[in-house]
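Asks: Return a 3D structure for these sequence lines:
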Amino acid sequence: MGLIKRKRVLGSGLALAVAMGVTAAALMDNGAEAGPRIATTAAAADHTPRLRALLHRLTTVDGAPGALAEVRNRHGGAVLTSGVANVSTHAPIHRDSRFRIGSMTKPFVATVVLQLVGERRVALDAPVERYLPGVIRGHGNDGREITVRQLLQHTSGVPDILEYLPPQEVLEDPLARHDIRDLVNVALAHPPTFEPGTAWRYSNTNYLLAGLLIEKVTGHAYGEEIRRRIIEPLGLRETYVPGDAPAIPGPHPRGYVRPGEDAPLMDITAINPTVAGPAGEMISSGTDLNRFLDALVRGRLLRPAQLREMMRTRPTGNPDGRAYGLGLESRPLPCGGRYWGHSGDIPGYGTVGGATADGGQATVMVNIGPNGPDAQDDGMKAAVQTALCESRPHERRHAPEGTRP
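Replies: As a prediction, the model looks like this:
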């Protein structure tokens, strides 16, 4: 789910449920045949062969059927694609593709909560119990001890629903509808992973709860608030909160999952996204994600005080320097400074996006997930970092390591 952050979680025993007949070797051949395609504007000249090579590697060595990278800076944009949108027809990736964005939904949800903070309808350091009385209870979980900030920053200690929602259930019945509260109750039937505020651990349950909080405070579903507060003001015409609609509107690649290391691919394009809910159900495009991240990082969606809170990060223990704010990650750039963004996995798709304060944006998508190799994750992040470095003004590309963009 968007939701799904763990890798290789699907047992090879599920192969009997997925007889698509596409092998990894055939998939790699398809990617090699397709090669990187480029649709560009004035910014295209900035993109060296390294970015193209990274995209090509994603669809060959790393085993993704197809990949897309959309890059933009103040001078224009470029769309690069590699591989195929459909392993049966070998159709290429459409440059205007929509796709499921998984946990990149979380910055949207966090932005709405922080807008409510700016409106004084929510207090960041208030207990969640104030807004969701009695919801977080039992097995050592207590909403009176957990703050709104801790939900958004993954420091609440609430158990992750993914630990208790068998992936087999999703693959065997991808069109099943899930209720947010039911998913929360499944997770909270287990003890917390740590005392609130004492550690950091990613938990999708935090954002299921954040979605419930938005509904309780506003009287509207969290998706309605995202549409009203973010999608419509920014003119995101390719971004949706689909609810229980299983289709992806507009041009899109097929989404695939490999249920075991040597299992054939399964087409899981159609899925009921309520299985991810506010933790990862949204659909978007490279164009729209770049526009959203740029608007967020450059202060168009939040008041200065709330944006500062969102960007107050804590280390995650990741060796790549990843730090987590309130629904927003930061990572160092190899050319100096940092970028802000998120990643997302959901059955069928993987996405990584980032933006810098000086106007660079990059989004990378592959149409396989969530159980790709670690190298695939690394390749997507490397592609985003390369794109952002190549998109920066020349005089800033070699800024001292550690400076903020």
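Asks: drop to CA atoms for contacts and neighbour counts, all remaining ones
Replies: Fine.
Asks: longest helix anywhere in this protein?
Replies: Criterion DSSP state H: the longest helix present in the chain is helix 374-391.
Asks: Other residues contacting that helix?
Replies: In this structure, residues lying in contact with helix 374-391 by CA atoms under 8 Å, 6 or more residues apart in numbering are 7, 43, 46-48, 50-51, 54-55, 57-58, 62-64, 69, 71-73, 333-335, 351-356, 360-365, 397.
Asks: Tell me where the chain has helices.
Replies: Assigned by DSSP H, the chain shows helices spanning 24-34, 49-58, 105-118, 148-153, 167-172, 180-188, 205-218, 222-226, 232-234, 286-297, 304-310, 374-391.
Asks: Tabulate the ones you listed (CSV), appending distance to residue 89 and mean neighbour count.
Replies: Compiled in CSV, the helices of the chain are given as follows (distance: least, CA to CA, whole Å; neighbours: other CA atoms under 10 Å):
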stretch, distance to residue 89, mean neighbour count
helix 24-34, 10, 20
helix 49-58, 19, 21
helix 105-118, 30, 24
helix 148-153, 42, 26
helix 167-172, 23, 16
helix 180-188, 37, 19
helix 205-218, 37, 22
helix 222-226, 34, 21
helix 232-234, 35, 13
helix 286-297, 23, 24
helix 304-310, 44, 17
helix 374-391, 23, 22
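Asks: Sequence B follows; please return its structure for comparison with A:
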Amino acid sequence: MARKMIAVVAAGAVALAPVAPAFAGTGLEDRVERLTGEGGLAGAVARVDDGRRGFTVKAGTAERGTGRPMVGSDARFRVGSMTKPVVAVTVMRLAERGKVRLGAPVETYLPGVIRGKGGVDGRKIKVRDLLRQTSGLADFTQAADWSKIPQDYLAIALAQKPTPYGRFAYSNTNYLVLGMVIDAVTGKDFRQVSRELVLEPLRMRDTYWPKRGELGIRGEHAHTYGINPVDPGAGVVDVTRLPGYEFGASGGLVSTPEDLNRFWQGVFGGRAVSAKSLRAMTADPVAVGEKGWPPQARYGYGMARVRLACGTVWMHGGGVPGVSVLSGRSATGRRATVYVTGSAEGERHEHLTDAFEAAVCR
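Replies: Model (predicted):
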């Protein structure tokens, strides 16, 4: 599979493009409509929550060729790397219970497991390195053959050339390993642990982990359109049915815009983690410095700090074939999630970031 398409499979970096210059003249409705009009995407949804008020803007169709209106903000979609903030909060909840130490080597919890090319060694990598994307672990999605699943994704990553330890390098492998750490310290699957510690307490009732072999999306949802990683030569096709279980802790969740906004409210409102844990997640973010991210972006524990028109916003992006999403919270407490049922690249990418900025800032 081509490198470009592999990157879309579970990487939030795909959905975090440089933010467009300050805008003027049109509102959120126009920006969402531009995604499906000028942008040519099938459907787009923006959900905004501010205090007790909330509203939804949508455009396009839920299924090409049917005329069916686009679904609302309570319908489900694959969130891709918006999974990572949920996994990060799960790890912080375990740290609060003394089951995980953020400064401990990964070797403590996965003895002998992390040994790879170029001197990669779990005795040197700390849990917080995984959270902040500074471990040096190569991204398994860059080398996996998605026509052959399941695979040993960690083994694939460990056979690749590592990135420099201590420097930000976005890698889905970091969260793959965090899922393994959660499994090891709890004796349960990380999916169950995240449900118990994050999804259920925050009343994210429409969010779920796909089961092994499950291809469809439960409940109301839109069809999604993109390049199928198994057959990229076919061009843009309906990719609603995907093996979401394989995306795991790095990008496997299915959720709704309303649930994602509840997540941000819970994290920053004191219901998801303690004030001490939130400070740890946000106090010392590492400079990103990678192409495709806003110039001043910094990455904390499972979420990025960016500067938009309204100031500081903590957020994350996500992308799988057929979906691109941006979701986050402003310093004033406004939460917003915007997603499209297609891959947002190039000008579409700019339109998506423009719509998100309008949603979270206005």
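Asks: before we move on, the earlier item: can you say which of the helices of the first structure is nearest to residue 268 of the first structure?
Replies: Of all those, it is helix 167-172 that lies closest to residue 268 of the first structure, at 7.9 Å by CA to CA.
Asks: Distance-wise, check residue 95 of the second structure relative to residue 183 of the second structure.
Replies: Distance, residue 95 of the second structure to residue 183 of the second structure, by CA to CA, to the nearest Å: 14 Å.
Asks: that older thread, let me know which of the helices of the first structure is the nearest to residue 161 of the first structure.
Replies: Here helix 180-188 is closest among those (CA to CA), at 4.7 Å.
Asks: and the angle for that closest one with helix 205-218?
Replies: 140 degrees (axes from the mean of the first three to the mean of the last three CA atoms, to 10 degrees).
Asks: what does helix 180-188 of the first structure contact?
Replies: With contact meaning CA under 8 Å, 6+ apart, helix 180-188 of the first structure is reached by 136-139, 141, 158-161, 163-164, 205, 208-209, 212, 274, 277.
Asks: For ChimeraX, what selects the buried ones among those residues?
Replies: Those of the contacts of helix 180-188 of the first structure that count as buried under 16 or more other CA atoms under 10 Å are selected in ChimeraX with:
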select :136,141,158,159,160,161,205,208,209,212,274,277
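Asks: Distance check, residue 163 of the second structure against residue 289 of the second structure.
Replies: Using CA to CA, residue 163 of the second structure is found at 14 Å from residue 289 of the second structure.
Asks: on that earlier part again, closest one to residue 245 of the first structure among the helices of the first structure?
Replies: Among the helices of the first structure, helix 222-226 comes nearest to residue 245 of the first structure, with 12.9 Å by CA to CA.
Asks: Was I right to think residue 362 of the first structure contacts residue 353?
Replies: Yes: applying CA atoms under 8 Å as the test, residue 362 of the first structure and residue 353 come out as touching, 5.7 Å apart.
Asks: So for those two, which residue has more residues nearby?
Replies: Legend: neighbour count by other CA atoms under 10 Å for residue 362 of the first structure and residue 353, higher for residue 362 (32 against 29).
Asks: What lines up with residue 154 of the first structure in the second structure?
Replies: The equivalent of residue 154 of the first structure in the second structure is residue 133 (alignment by TM-score structural alignment).
Asks: show me what contacts that match?
Replies: Going by CA under 8 Å, 6+ apart, residue 133 of the second structure touches 167, 168, 169, 170, 171, 174, 299.
Asks: Across to the first structure, which of those residues hold up?
Replies: Conservation of the contacts of residue 133 of the second structure in the first structure, assessed by both residues aligned by TM-score structural alignment, their matches' CA atoms under 8 Å: retained contacts are 168, 169, 170, 171, 174.
Asks: ok, the equivalent of residue 176 of the second structure over in the first structure - contacts?
Replies: In the first structure, the residue paired with residue 176 of the second structure is residue 208, using TM-score structural alignment. Neighbouring residues of residue 208 of the first structure by CA under 8 Å, 6+ apart: 180, 181, 183, 184, 277, 278, 279.
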